[in-house]
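Colleague: Structure for the following, please:
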Amino acid sequence: MNIGCVQETKWVGSKAKDVDGYKLWFSGKSMYRNGVGILVDSELRDQAVEVRRVNDRMMAVKLVVGGFTLNIISAYAPQAGFDEEEKRRFWEDLDGVVGGIPPTEKLFIGGDFNGHIGSTSGGYDDEHGGFGFGVRNGGVSLLDFAKDFGLVVANSRFPKREQHLITFRSSTAATQIDFLLLRKEDKGLCKDCKVILSENLTTRHKLLVMDLGITRKKRKRVTDDLPRIRWGSLTLSSAQEMEEKLMAMGAWESRGDVSSMWDRTASCIRETTRDVLGVSRGRRGRRRGDWRSPGKGGSKESSVREVGRQQK
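Modeller: The predicted structure is shown next:
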């Protein structure tokens, strides 16, 4: 697992620390209630560019991965027994955080929302994938929020057995109250989302996992316009010719200090290889792949002079 969102941690403070190879950022006020955190593994931890702790129910971490900006939000909604004012503040805070994220950036929310979205979409076809669990009760707030911001509930998009949908199980109830959300336009990145039965976060909550396929862009190799030695034309005969020239130039003579010996040897090798193998002309004014070589536009001597001019 690369990134984890945890809720009801009951860790006090706004801090960060290392935990079993992960970087953990957390936010909490009381050791008796609430608290949220986000964990990022060793591969991605150095890609974090911003950490925002809203309160003890919400925080966000921004990562730049392979040319993409990822916003990870961990949220913990008030339970059904809390007053309506606290619930209202939670959704207003979440609206403010999500509303401040540019649409060009990726958004992923992992949270314990303490509501049931139900087994069917029921009027929320774009937000609910039609593969939920149980009867809708209190989940309308989450679906309305998803509708307002163009999000989809990831763990309602894949047909699963009930045991892979239930995120909370007690001696008296089995429910789905933990959800993962992402933008609708990014739902193609989500390859799967389900509960891992063998992993318990507590005695009652199960680990909910979403598989994302985000390809890291390879960095383009930076090349300059200077001519390059034609190493591709190296043959046994040209190697023998270079060896004879290097011996005649005294490239291997051991005189002076180490630095002067190295400079002399390296200079002899560069001069000899350019002379024997030739050099490319570079990309200035020529097609890619054109070479400056004997018999194709100049002699060995002229190709070496060309290098000297461009290096100056």
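
Colleague: can we go C-alpha only for contacts and neighbour counts from here?
Modeller: OK.

Colleague: residues touching the most centrally placed residue in the chain, list them.
Modeller: Geometric centre of the chain, nearest residue: V65, 2.9 Å, by C-alpha atoms, centre = their mean. Contact analysis of V65 by C-alpha atoms under 8 Å, 6 or more residues apart in numbering lists L44, Q47, R216.

Colleague: Please give the structure of this sequence too, so both can be compared:
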Amino acid sequence: MGKAHSPYQLPRLGTKREDTSSFLSARAQHGKQQLQKHKTNKPLRFGTWNVRTMCPGLVNLDPTKTKDIRKTAVIDRELERLQVDIAALQETRLPDCGSVKEKNYTFFWQGLSTNQPRLYGVGFAVHNRLVKAIHTPVAASERAISLRLNVKGGLLNIICVYAPTLAASAELEDKDRFYDSLQNVVNSFPVDEQLFILGDLNARIGSDHQSWPVCLGHHGIGNINDNGQRLLEFCSQNNMCVTNTFFSVKHRHRVSWCHPRSGHWHQLDFVLTRRQHINTVKITRTFHSADCDTDHALVISKVKILPRKTYSTRRPPKPKVSVTKMGMTENRETFRKAFTALCENEMGECRVDEKWNILKSNIYDCAIDSFGTKKFSNKDWVEQNETTLSPLLEEKKRALINYKNKPSQSSKDHLQHTKSVLQRESRRCANEYWSNLCSAIQNAADMGNTKAMYENIRVALGPNITKIAPLRSETGEPITDMTKQLERWVEHYSNLYSVEKPAHQVLEQIIPKHRELTELDTEPTELELSETINKLSNGKASGLDNIPAEVLKYNRDV
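Modeller: Down below sits the predicted model:
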């Protein structure tokens, strides 16, 4: 038996210096491969966070009352910093259902109707790289919403919930209705599929492991209350466990909410899973550094689950040509020389479509090399003043952590001071931002530049909110199963196109008949082609060839 070698070990050939360099280069290459493998096989991180309102657009028309232009942008930055893949959000307080895409995450939510008070509300923040791997979230009510994620080995179901508080003890029907609705959602998923329930359950479950050996681990905290009794009964009925109690972490990493009067910390935000799947959870703990002006801390659970790789038949879009640099003479001259050098080669005998493909490829490549690519910049006032606000945000975060670790009057006063300084500077930056934006909109309107005017208006309104309309059957019931959805579409189009609808004879007589335009059969002249190119409008979206009209207009002589 030979001696075992490491994966990056090489045979000893050549001089000692050559052997050492070859060995180090092989080891470095192996390390890169292991690092890349670790990145691709990175386990998922689920989170639950009571955000206390989630506004995706303009908060106030008065800049003096501005704190955050978009709460979704603040949550987006915090979740990206802590590398959360999917976060369950509670108390979103947004009407109806919808979605909005931010820089790193796409937000989905479900709330009460528009004409009702902005209470409760639940939602998800899904990382943009996982959006293609999920099914559209399905809402059971304003307190429960679920989604399905394609993972290796099948489907994973995630439910986001927001339970009634303990103060709602007089409204027992609401609690019964909530747990009945949650039970219906759980029953809708197969038993063999993995299930996670994340949310603010407003319950204290205590630490009695002996009475609840299936539901609780050895690391619970506090005493049980009525809501906790309901929650543990629900877990026992569905063979589920509270993952927060199964890991030995610091006390501050087990609690997520501080009582405003007593100052005692409690665990109200939980991550539940089936008892047979508890071995997939690596750790569940609280992160107090996450800050979005809420009294709840972010709870993150790391699970040994890998998302399934999604494939798309669509090719990635090509970068767009920058039209802002076409006015410079040196860039035009660079384009002229590059395009002339490519066109010197004869195309030979080929079809017209082949010649056009070669021509548009040469135009696009030369335009990219000469004018560069278009850079998209749609920053709000927080991103534009990041250098000014980032130190203040970090100071506020440190003051918040210090107050949570050592609550005292001095630490509380320091936290209030940092908040007031940040708010004052935020108002100044927001006021300056909105003044400049309003001036740009007004100047564009005065000059008749409607394109610039509407672009600035879209910047002011923030990202577009997409309304989610679930697919329904003929009886009006929502359809969540993918196979049944496809069957429903087949049924709809079969009924739509199965009946032949011939044109009426009267309509055939009314429609006028035009003569044949035989002059269009002749080839266009260079003058006609030049005049047509000159009539192209600037600022329009490029077609499938990705060549903007400005490239053709400014380089007609080439």
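
Colleague: right, and L182 of the second structure touches E142 too?
Modeller: No - using C-alpha atoms under 8 Å, L182 of the second structure makes no contact with E142, being 11.6 Å away.

Colleague: and those two? which has more neighbours close in?
Modeller: E142 (27 against 22; other C-alpha atoms under 10 Å).

Colleague: Now do the same for that one: its match in the first structure.
Modeller: Using TM-score structural alignment, the partner of E142 of the second structure in the first structure is D56.

Colleague: how deep is Y497 of the second structure tucked in, by neighbour count?
Modeller: For Y497 of the second structure, using other C-alpha under 10 Å, the count is 9.

Colleague: And the helices in the stretch 251-400 of the second structure?
Modeller: 329-343, 352-371, 381-384, 386-405 (DSSP state H, counting those that start in this stretch).

Colleague: Determine which of those helices approaches V214 of the second structure most closely.
Modeller: Each of the helices of the stretch 251-400 of the second structure has some distance to V214 of the second structure by C-alpha to C-alpha; the shortest is helix 386-405, at 32.2 Å.

Colleague: residue range for the closest one in the first structure?
Modeller: Helix 386-405 of the second structure corresponds to no residues in the first structure, going by TM-score structural alignment.

Colleague: for stretch 187-201 of the second structure, same thing?
Modeller: Using TM-score structural alignment, stretch 187-201 of the second structure pairs with 99-113 in the first structure.

Colleague: Check the separation of the first and last residues in that stretch.
Modeller: Terminal residues of stretch 99-113 of the first structure lie 19 Å apart, using C-alpha to C-alpha, to the nearest Å.

Colleague: buried ones in that stretch?
Modeller: K106, L107, F108, I109, G110, G111, D112, F113 (16 or more other C-alpha atoms under 10 Å).

Colleague: part of a strand, is the third one?
Modeller: Yes - read with DSSP: H, G, I helix; E, B strand; the rest coil, F108 of the first structure is one of the residues of a strand.

Colleague: post-alignment, the biggest strand by length in the first structure versus the second structure, mean distance?
Modeller: Longest strand in the first structure, counting residues (DSSP state E): strand 190-200. Strand 190-200 of the first structure, aligned to the second structure and superposed, deviates on average by 0.9 Å (mean C-alpha distance after the TM-score superposition for the first structure).

Colleague: Distance from the chain centre to that strand, please.
Modeller: 20 Å (C-alpha atoms, centre = their mean, to the nearest Å).

Colleague: Residue range in the second structure corresponding to it, please.
Modeller: Strand 190-200 of the first structure corresponds to residues 281-291 in the second structure, going by TM-score structural alignment.

Colleague: Run through who's touching that stretch.
Modeller: Residues outside stretch 281-291 of the second structure that contact it (C-alpha under 8 Å, 6+ apart): 78, 243-244, 247, 249, 252-256, 271, 297-304, 397, 400-401.

Colleague: now stretch 72-89 of the first structure
Modeller: Contacts of stretch 72-89 of the first structure (C-alpha under 8 Å, 6+ apart): 5-8, 34-38, 57-62, 90, 107-114, 138.

Colleague: So which of these belong to strands?
Modeller: Counting by DSSP E, the part of the contacts of stretch 72-89 of the first structure found in strands is 5-7, 36-38, 58-62, 107-112.

Colleague: Between helix 386-405 and the longest helix that the second structure contains, find me the angle.
Modeller: The single longest helix within the second structure, with elements called by DSSP state H, is helix 409-447. Between helix 409-447 of the second structure and helix 386-405, the angle comes out at 150 degrees (axes from the mean of the first three to the mean of the last three C-alpha atoms, to 10 degrees).

Colleague: Tell me the helix or strand right after helix 409-447 of the second structure.
Modeller: Following helix 409-447 of the second structure in sequence order, the next helix or strand is helix 450-461 (DSSP states H and E).

Colleague: next structured bit after that following helix?
Modeller: Reading on from helix 450-461 of the second structure to the C-terminus, the next helix or strand found by DSSP H and E is strand 465-466.

Colleague: The first structure: matching residues for that next one?
Modeller: The aligned range for strand 465-466 of the second structure is empty, by TM-score structural alignment.

Colleague: what range in the first structure matches whatever helix or strand comes next after that strand?
Modeller: Next helix or strand after strand 465-466 of the second structure toward the C-terminus (DSSP H and E): helix 482-497. The aligned range for helix 482-497 of the second structure in the first structure is empty, by TM-score structural alignment.
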